[in-house]
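> Fold the stuff below for me.
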Amino acid sequence: MAKYLISFPSAAMIIPDGDLEAVGRDAHAVIEEAKAVGVYVFAGGIDEAVPPVLVSADGTFAAGGYPWAPPLNGGFTVLDLPSREEAVAWAARIAKACRCD
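Now for the predicted structure:
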């Protein structure tokens, strides 16, 4: 088994007006199923209100991230799965639940 990171940026979520409650319910249902079958490791979302900090190996830090990297936002899930094919299948289920195109 290997751990797979499934992530998506905030902009990928297209939530029609009035559908936010259904998105939450659907997303939680997929996570609960992953827990029930024993593949769930952890999941969460990046708090976009907290600005990133770039920390060097010597402990110094500066506001912002790597200048060449895209901004960090959105959500992520880590699952312990036997194959890449299963990871892709779970990713599709999560994308559908979260209304990611």
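
> From now on I want contacts and neighbour counts done on CA atoms only, so please keep to that.
Noted.

> What is the host helix or strand of Val41 packed up against?
Element membership of Val41 [criterion: DSSP states H and E] is strand 40-45. The contact analysis (3 or more CA pairs under 8 Å, 6 or more residues apart in numbering; DSSP states H and E) places strand 40-45 against strand 75-81.

> Which strands and helices lie in contact with the helix or strand following the strand it packs on?
For strand 75-81, the succeeding helix or strand toward the C-terminus, using DSSP H and E, is helix 84-97. Here helix 84-97 touches strand 2-8, helix 20-36, going by 3+ CA pairs under 8 Å, 6+ apart.

> Another for comparison:
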Amino acid sequence: MPRYLISFNYGDMNVPDDELPAVGEAARAVVRQASEAGVLVFAGGVGEPQDTRVVAPNGQVRVGPRSQRAEFIGGLTIVEVAGPAEALAWGAKIAAACRCDQEVREFMPGAQVCGE
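Model prediction:
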């Protein structure tokens, strides 16, 4: 079955501080639903862009994003589902829970998974 990345950009989940606990619980509830449905591969938020570590081809490491781009992933979910309609349905559930748009993208055919 194909795997899909469902993600949102850092800063897109723009909700008042007093609503963050409710948004967090709603997001965890959708992740539990995906797990119980057997489609969840992975889900999680991503740290602050300024804390990014960049590894160069020569092995050198530096702190901070590699460019001044405007968008960074803020959180992601990976699901393994029958096809795009099901992936979009999970994306819609996550969008409602997180109160922000979600990108839904299929992993390229032949993507490798450890242990497979």
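
> if we can go back for a sec, would CSV of the helices and strands packed on helix 84-97 of structure 1 with mean neighbour count and distance to Leu72 of structure 1 be doable?
Output for the helices and strands packed on helix 84-97 of structure 1, formatted as CSV (neighbours: other CA atoms under 10 Å; distance: least, CA to CA, whole Å):
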stretch, mean neighbour count, distance to Leu72 of structure 1
strand 2-8, 17, 10
helix 20-36, 14, 20
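
> Point to the residue nearest the middle of structure 1.
The centroid of structure 1 falls nearest to Phe76 when counting by CA atoms, centre = their mean (1.4 Å).

> which ones are touching that one?
With contact set as CA atoms under 8 Å, 6 or more residues apart in numbering, Phe76 of structure 1 has these partners: 5-8, 43-45.

> can you do 10 Å?
5-9, 42-46, 94 (CA atoms under 10 Å, 6 or more residues apart in numbering).
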